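S.K.: 3D, please:
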Amino acid sequence: MTNSGASANAERADAARNRAVLIETARDMVADVGVDKITMDALAERSGLGKGTVFRRFGTRAGIFMALLDAGEREFQARVLSGPPPLGPGAEPADRLIAFGPARLRFLRENREIARAALGGRTPVPSGPPAAMTQRHIRMLLAKLAVEAPDAEILAMQLTAALDVPLLLYPEPHAPGRDDGDFEQRLSRGWEDLIRRVIRPGGP
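M.R.: The predicted structure is shown next:
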C-alpha cells in the first residue's frame, strides 16, 4: 500500500524546488542577456529543466516575468513590514511615509522592464496585489498621522498612483540645460514635497 500523503508532499517539494530554480535562473538571465532574450525554451535550456516544467510553472512567457515580479514584491514587502527604519517599523509615521517613496521608486526602476513584460500588453496600468499593498501601507500611515482628508481611501489611491505610474508609463523627460539629477531622484524629491504638503496642518 502506497503512502499517497507522502507522495503528494514530495511532489509539492519538487515543484517548489523547480520553481525556485527557475526564478533564480530567470533573474540571472535578465542580468546577463536582458528581458527581450528570455523565452520559455531559453529558460528551460539554461535551468536544465524540461520545457514542460517551465510551462507548468508559468503558463506563458509573461508568466515568467509575473513570477519574477511577485518574488521581488515579496522581498520588498518584507523590508517594509519588518526591515530596518525608516522604511520598516520603528520610525515616526511621517518619516516612514517619506522613506517609502524613494524605496518604492528604486524597486520599480530596477524592475521596470520586468513589470512591462509581465503586463504583456494586457493591463495598461499597475493593478492587483502590489498596488493594493502599497495603498494599504500608505493608508495605514496616513491614519497614524491623523491626516484630515475628505476621502482617505482615495487619497491613498492617488498617492499610490504617484509612485507606480510614472516609471511604468512615462518616458523619462530630458529638459535642455537642466542638471537636477535623474528621473528617479526628481520623483523622490517630488514625493517628499508632496507628502509634506499632505501631512501639514490643515490637510491636503
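S.K.: C-alpha from now on. contacts and neighbour counts both.
M.R.: OK.
S.K.: what helix or strand is residue 100 on?
M.R.: helix 93-110 (DSSP states H and E).
S.K.: closest to the centroid, which residue in the chain?
M.R.: For the chain, the residue nearest the mean C-alpha position is residue 73 (4.3 Å; Cα atoms, centre = their mean).
S.K.: span of stretch 143-153 from start to end?
M.R.: Terminal residues of stretch 143-153 lie 10 Å apart, using Cα to Cα, to the nearest Å.
S.K.: what of stretch 29-49?
M.R.: 15 Å.
S.K.: also stretch 139-156?
M.R.: Stretch 139-156 end-to-end distance (Cα to Cα) = 5 Å.
S.K.: in that stretch, what counts as buried?
M.R.: 139-142, 147-148, 152, 155-156 (16 or more other Cα atoms under 10 Å).
S.K.: circling back: packing partners of the helix holding residue 100?
M.R.: helix 129-144, helix 152-169, helix 183-199 (3 or more Cα pairs under 8 Å, 6 or more residues apart in numbering; DSSP states H and E).
S.K.: how about 10 Å then?
M.R.: Packing contacts for helix 93-110, counted by 3 or more Cα pairs under 10 Å, 6 or more residues apart in numbering; DSSP states H and E, involve helix 61-82, helix 112-119, helix 129-144, helix 152-169, helix 183-199.
S.K.: here's the other one to compare against:
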Amino acid sequence: MILGIPAQEEIAHQPCGEPALLTIPDTDVPNERSDAARNRRALLEAAARLITEHGPAALTMDELARHAGVGKGTVYRRFGSRSGLMLALLDHSERRLQAAMISGPPPLGPGADPVDRLVAFGRAKLELIPVQGDVLMAVGPIFAEGAYAAMLDHAVMLLGQSGTPGDLLLTAQLLLAGLDAHLVLHQIREQNIPLERIADNWETVARRLTQQYTPNATADQMTARTPRFPGEHEP
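M.R.: Below you'll find the predicted structure:
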C-alpha cells in the first residue's frame, strides 16, 4: 500500500454495483506483454515512493534506475523522458485510486458508510498531491478534465447515498475545490500548512455538510469524532 491506496493485487476485481470511473486518457503501452506491464508498474511504484520520501525534485531517470535496481536504459526505453515518466506516474496513481474506489476494501471502497467513504476519498486525493501536484499543474486541463469528472461523479454518488439534501452537484464541486492541486500546494509551500491539517479540516467540512443526515450516527457521536475548526470553542 502506497499513499493509503491499496496496491493492485489488494484490489478485488469483481462487480460491485458501482459506476465505472476510469474516464481518463490511457497512457498504457498498447499490446504490452504481461511481464513487461508488471515491470512497468514496478517502476512506477518505485517512482511514487521516491516522490513520497524525497519530493518531486528527487525523481530523475538516473535516480529511478538506481532506486529500482535496473539500468538507466531500461527506464528511458519505458518512458522516453522525465516528462513521459511523470505523465505515466500521474495516470498510474489516478487509476489505482479509482480502482480502489470501485472495488477496493472499505472505507475507500464499497461496504462502508457513504460519509466515511467520502472522507477516505478526500484524504486519499490529498495524499496524492505530493505525487500529482506539480505534474497536474504542468499538464493542465488536458489530463485533468476526465479525472475530475470521475471524481465529481463519485462524490455526487456518495452525497446522494448519505441523504445529503440540496444541490448535490454544487456540494460535490465545493468539496472538490478543497482538493485542487494548485490550492493544496500553495497551502503547503507558501502558507506552511501541514498536509495532515489540510486533510483534517477537509474531513471536518465534509462531515459537517452531511453529519445530520449520516445514517446510524447521533449528534453526540458526530461531535465526538469530528475535529473542530481552529479557534472554535466548545459550546
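S.K.: just give me the match in the second structure for the residue nearest to the centre of the first structure.
M.R.: Aligned counterpart of residue 73 of the first structure in the second structure: residue 94 (TM-score structural alignment).
S.K.: what's the neighbour count on residue 194 of the first structure?
M.R.: Neighbour count of residue 194 of the first structure, defined by other Cα atoms under 10 Å: 15.
S.K.: quick check: it vs residue 159 of the first structure, distance?
M.R.: 9 Å.
S.K.: for residue 76 of the first structure, same thing?
M.R.: 18 Å.
S.K.: what inclination does the longest helix along the first structure have with respect to helix 112-119?
M.R.: When the first structure is parsed with DSSP state H, its longest helix is helix 4-33. Interaxial angle, helix 4-33 of the first structure versus helix 112-119 (axes from the mean of the first three to the mean of the last three Cα atoms, to 10 degrees): 130 degrees.
S.K.: how about helix 4-33 of the first structure: buried residues?
M.R.: Buried, per 16+ other Cα under 10 Å, within helix 4-33 of the first structure: 18-19, 22-23, 25-27, 29-30.
S.K.: can you give me how far that helix is from the chain middle?
M.R.: 21 Å (Cα atoms, centre = their mean, to the nearest Å).
S.K.: translate residue 26 of the first structure into the numbering of the second structure.
M.R.: Match for residue 26 of the first structure (TM-score structural alignment): residue 47.
S.K.: now do the contacts for the closest residue to its match other than its chain neighbours.
M.R.: In space, and not counting its chain neighbours, residue 47 of the second structure is closest to residue 64: 6.2 Å by Cα to Cα, 6 or more residues apart in numbering. Contacts for residue 64 of the second structure (Cα atoms under 10 Å, 6 or more residues apart in numbering) come out as 43-44, 46-50, 58, 70-72, 75, 85.
S.K.: would JSON lines of the residues you listed with distance to residue 129 of the second structure be doable?
M.R.: Compiled in JSON lines, the contacts of residue 64 of the second structure are given as follows (distance: Cα to Cα, whole Å):
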{"residue": "43", "distance to residue 129 of the second structure": "19"}
{"residue": "44", "distance to residue 129 of the second structure": "16"}
{"residue": "46", "distance to residue 129 of the second structure": "17"}
{"residue": "47", "distance to residue 129 of the second structure": "14"}
{"residue": "48", "distance to residue 129 of the second structure": "11"}
{"residue": "49", "distance to residue 129 of the second structure": "13"}
{"residue": "50", "distance to residue 129 of the second structure": "14"}
{"residue": "58", "distance to residue 129 of the second structure": "15"}
{"residue": "70", "distance to residue 129 of the second structure": "27"}
{"residue": "71", "distance to residue 129 of the second structure": "28"}
{"residue": "72", "distance to residue 129 of the second structure": "27"}
{"residue": "75", "distance to residue 129 of the second structure": "24"}
{"residue": "85", "distance to residue 129 of the second structure": "17"}
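S.K.: what is the nearest of those to residue 111 of the second structure?
M.R.: residue 48 (27.7 Å; Cα to Cα).
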